[in-house]
Every structure is written in structure tokens, then in C-alpha cells.
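> Structural data only, the sequence is not supplied:
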């Protein structure tokens, strides 16, 4: 939220296009400012709740501005391009996106409500589920294609994420909850 003395429409547009949730000019009313902040916080909470229950990351459904949308698209692309790399880590992710680990964590946490590790896992498991649904690959192949170097770790992690083992997922038991 920008609080400024610059009240010209061109400045307001520039501030909003830069990613501000709101643009408040001086003089301002403290109760109005407080109400705007509460609305922004409430909408962010609702987005985080939505995001945490969705299995797919859709930037335009999560991000509140175009900069966050672009950031999420870039982050998803980086993870997807490194999907089969078992050495892909938060460190490599942060290097590829051009941010420190802590900045990346804070940015993802603010937009999605998830840690960097959970963000990566969500993308990996979404891809693994898609591959399993095609039934074109074995569970072992899907594990390696999803960047897991251990089949047992993949299976236990998959079960924690989806509530069923990969073999049960293939047989359709995930839809009977």
C-alpha cells in the first residue's frame, strides 16, 4: 500500500501498476486507511486458504497483482524445468530465480502461504499425479521423472500429500474419498 502526497492520476496508475494493492494520498483518514488495510489482509487470507486447498498453482487465481503473477509463472517454470533433477534444491531454485533463499521464502510465503520446499513439492506431486494418471509409466519411472532419487521416499511422500500410495492413486482410490 502506498501512502504518498503525490495525488496525480499518472502517479497513482504508476504505483498500482508497480504492484501496490492500494494508493492512498495525503491527507488521509485513519479509519479509512485502517479499513483498507483490513480488507487487504482479509483478501490475502482468503487467497491463502484457497491456495492451500487447491492442488494446482494458477498464478492469476493467487496473485493480487501482475508482478506477483509474473513471479509465480517464473517460479513454476523454473521448478518444472528442473523437475527430473534429483539434485534440485531450494538453493538452486533461489539461484535460478535470482533471489536469496530467505527473500524467496518470504516472497512465496506472502503470495502462497507456503514455504519454498512446499511450493516445490506441490509442483512435483502435481506432475507425478498427472504422469500416474496417464498409466504410461511405472511408479518407479514416475518417481525418477518427478525428481525423486528414492522410490520409497517418493511413495511415502506421495501418500502424505495425496492420502494414498501411488499404486492406489493409479487404481483410482484417490477419487473415492
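All right, it came through fine. In this text the structure is predicted, and so the values were computed from the model without any measurement.

> Could you use CA atoms for every contact and neighbour count after this?
Fine.

> any idea how far residue 78 is from residue 130?
Residue 78 is 18 Å from residue 130, where distance means CA to CA, to the nearest Å.

> So which of the two has more stuff around it?
A direct count of neighbours by other CA atoms under 10 Å for residue 78 and residue 130 places residue 78 higher, at 17 against 12.

> Sticking with that one, tell me its helix or strand.
helix 66-81 (DSSP states H and E).

> So which elements touch that helix?
Counting contacts by 3 or more CA pairs under 8 Å, 6 or more residues apart in numbering; DSSP states H and E, helix 66-81 packs against helix 59-62, helix 90-97, helix 116-134.

> In addition, the following structure is provided for comparison:
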């Protein structure tokens, strides 16, 4: 927002319920949010000469941001104006003469919808682990039980960006050294590489389903943004996520 009076008012009212950041430079909107991973973006009708609908279209076209809900503020809400603006991909269109209670309700609804969507993604991932991800365990039941525990912990913390090997060791109840040696003996790779293969296996299956975009998959798998996820996917498979969908899936 470039309208300091409106942005100041919204910041004051919304800060009671949410953590709020205000940007008056349109270029910062597509560079900063991927680091902060906001729950919702509110875009004014115009921002320093840039139409809000154009900025909204840019956000929705960015693979790192397209999954973030956007509320677009407009001056007029007649049918013609509404239809002209809704085409930019905004999740909600609100009047600039803001009803703060309604705006709060819409923000909460969008956040809850995104959370529910993430849960559906988790359910999909849990139900469709790719066959080539299942490690062949031949050392006995104790090893199979350990791998099962590890996978349950990874599934539970799938979307957590900060879930580390140390946390996994603590959840399993083993020291890092003992855990490393045991996992390396069973599956032939380090815990870090095992976790990566677990996530990449899920990513490949979800891409193959064509039901989810790169941003949604990155969020589900706990990566900070779609670009970093794409980098890890390419390092693992030698091909970018989009190239995999185009070239491998046809």
C-alpha cells in the first residue's frame, strides 16, 4: 500500500490479531514475502502507479507465491468493476471503505482454508508414497520397526522447515552417532540423505498426479520457497520439477 492513511489504519487494527508488514514499493512484494512466507497478502487498488490487479496477477504467476491467498482492495464494487478485478486471480475482492470485522473474518477464513488444504496434501502424501521410495530391509524386524518409526516421525513433521536430524534422533530415542550408524547400515545412506530421498519420493508422486503445483508441494515438504525446493529436486533427480512434468510425464 502507498496510501499511508489507510495502511496505518489497517496496521493498527489488524496488528491486534496478526503480525503485519506494510510495503509501499511493488517490487518488494514479490521479493520479500517468499522469505516471510505470509499467510495472506492484501493489495491496494493502486500502489505507486501500479494497478493492484496487475500486482495480484504477478503474485499469482510466481511459482513461489501463487499459493498465498490475496485480498484485493477496490473503490467500486459494481458488477463490472468486480468482474474486471476478479480475473487477476485475487482470492477475495474488498471495498477500500473497509469493514474491518469482515476483513478479519475473510483473513481467518483464507488462513483456515490454506491450513485445510495443507492437511489434504499431507493425507495425499501419506497415502501415495511412491514404490521406489520403500527401502528394502533385510536385516530383521528390529530394522523394519526402526524405519517405520522414522517414516512416521517424518510424516508427522513433513511441513516443518526446521525439523532436523537431531530432532528426529530425539523423537526416535537414539544418540546422533548411534542413529547415523544404524540408518547407514540399514538403508546404505546417511539420515540426511534418507530424509531427502523420502521427501523427493513424495514430491515426484505429487508432481505425477498433476493435482498440485510446485508451490503447494514445496510448502507441504517444509521448504522455504518453491525455488529452493526446485533446486533440491533438480540436484536429486537431475531435472527440474517443471521439466519432469513436461518431459517425463508428457
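Structure's in. What do you need? These figures come from a predicted structure and were not determined experimentally.

> What value does the TM-score take for this pair?
Once the chains are laid over each other, their TM-score by TM-score structural alignment, normalised by the length of structure 1 reads 0.63; 120 aligned residues with a CA RMSD of 1.7 Å.

> which residues of structure 2 does the helix holding residue 78 of structure 1 align to?
The aligned range for helix 66-81 of structure 1 in structure 2 is 141-156, by TM-score structural alignment.

> buried set for that stretch?
Going by neighbour count (16 or more other CA atoms under 10 Å), the buried part of stretch 141-156 of structure 2 is 143, 144, 146, 147, 150, 151, 153, 154, 155.

> out of these, what pair is the most spread apart?
143 and 155 (18.3 Å; CA to CA).

> Can you name the residues that contact the residue nearest in space to the middle of structure 1?
In structure 1, the centroid-proximal residue (CA atoms, centre = their mean) is residue 112; its distance is 4.8 Å. Residue 112 of structure 1 makes contacts with 47, 48, 51, 52, 62, as judged by CA atoms under 8 Å, 6 or more residues apart in numbering.

> Tell me the residue in structure 2 aligned with it.
So, by TM-score structural alignment, residue 112 of structure 1 is matched to residue 187.

> remind me, longest helix of structure 2?
Longest helix of structure 2, by residue count under DSSP state H: helix 100-127.

> Just tell me the aligned range of that helix in structure 1.
Going by TM-score structural alignment, helix 100-127 of structure 2 sits over no part of structure 1.

> what comes up buried for that helix?
Those would be 103, 106, 107, 108, 110, 111, 114, 118, 121, 122, 125, 126, for helix 100-127 of structure 2 by 16+ other CA under 10 Å.

> right, and residue 86 of structure 1 touches residue 150 too?
No: under the criterion of CA atoms under 8 Å, residue 86 of structure 1 makes no contact with residue 150, lying 9.3 Å away.

> Mind checking which of those two has more residues around it?
Just comparing residue 86 of structure 1 and residue 150: by other CA under 10 Å the higher neighbour count belongs to residue 86, 15 against 12.

> Look at that one and tell me its secondary structure.
Of the three states, residue 86 of structure 1 takes coil according to DSSP: H, G, I helix; E, B strand; the rest coil.

> how near is it to residue 72 of structure 1?
In terms of CA to CA, residue 86 of structure 1 sits 22 Å off from residue 72 of structure 1.

> A strand includes residue 236 of structure 2, no?
No: applying three-state DSSP, one finds residue 236 of structure 2 to be helix, outside a strand.

> Over which residues of structure 1 does the helix or strand containing residue 11 of structure 2 lie when aligned?
Residue 11 of structure 2 is part of helix 4-14, with elements assigned from DSSP H and E. The aligned range for helix 4-14 of structure 2 in structure 1 is empty, by TM-score structural alignment.

> Report the inter-axis angle for that helix versus helix 100-127.
60 degrees (axes from the mean of the first three to the mean of the last three CA atoms, to 10 degrees).

> List the buried residues in helix 4-14 of structure 2.
7, 10, 11, 14.

> In CSV: those residues, plus distance to residue 60 of structure 2.
Shown next, in CSV, are the buried residues of helix 4-14 of structure 2 (distance: CA to CA, whole Å):
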residue, distance to residue 60 of structure 2
7, 22
10, 23
11, 24
14, 24
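
> of these, closest to residue 171 of structure 2?
Closest to residue 171 of structure 2, out of all of these and judged by CA to CA, is residue 14, at 37.4 Å.

> contacting residues around residue 240 of structure 2?
230, 231, 233, 234.

> Give the aligned equivalent of the third one in structure 1.
Matched across to structure 1, residue 233 of structure 2 falls on residue 158, judged by TM-score structural alignment.

> can you tell me how far that match sits from residue 111 of structure 1?
Counting by CA to CA, the gap from residue 158 of structure 1 to residue 111 of structure 1 is 24 Å.
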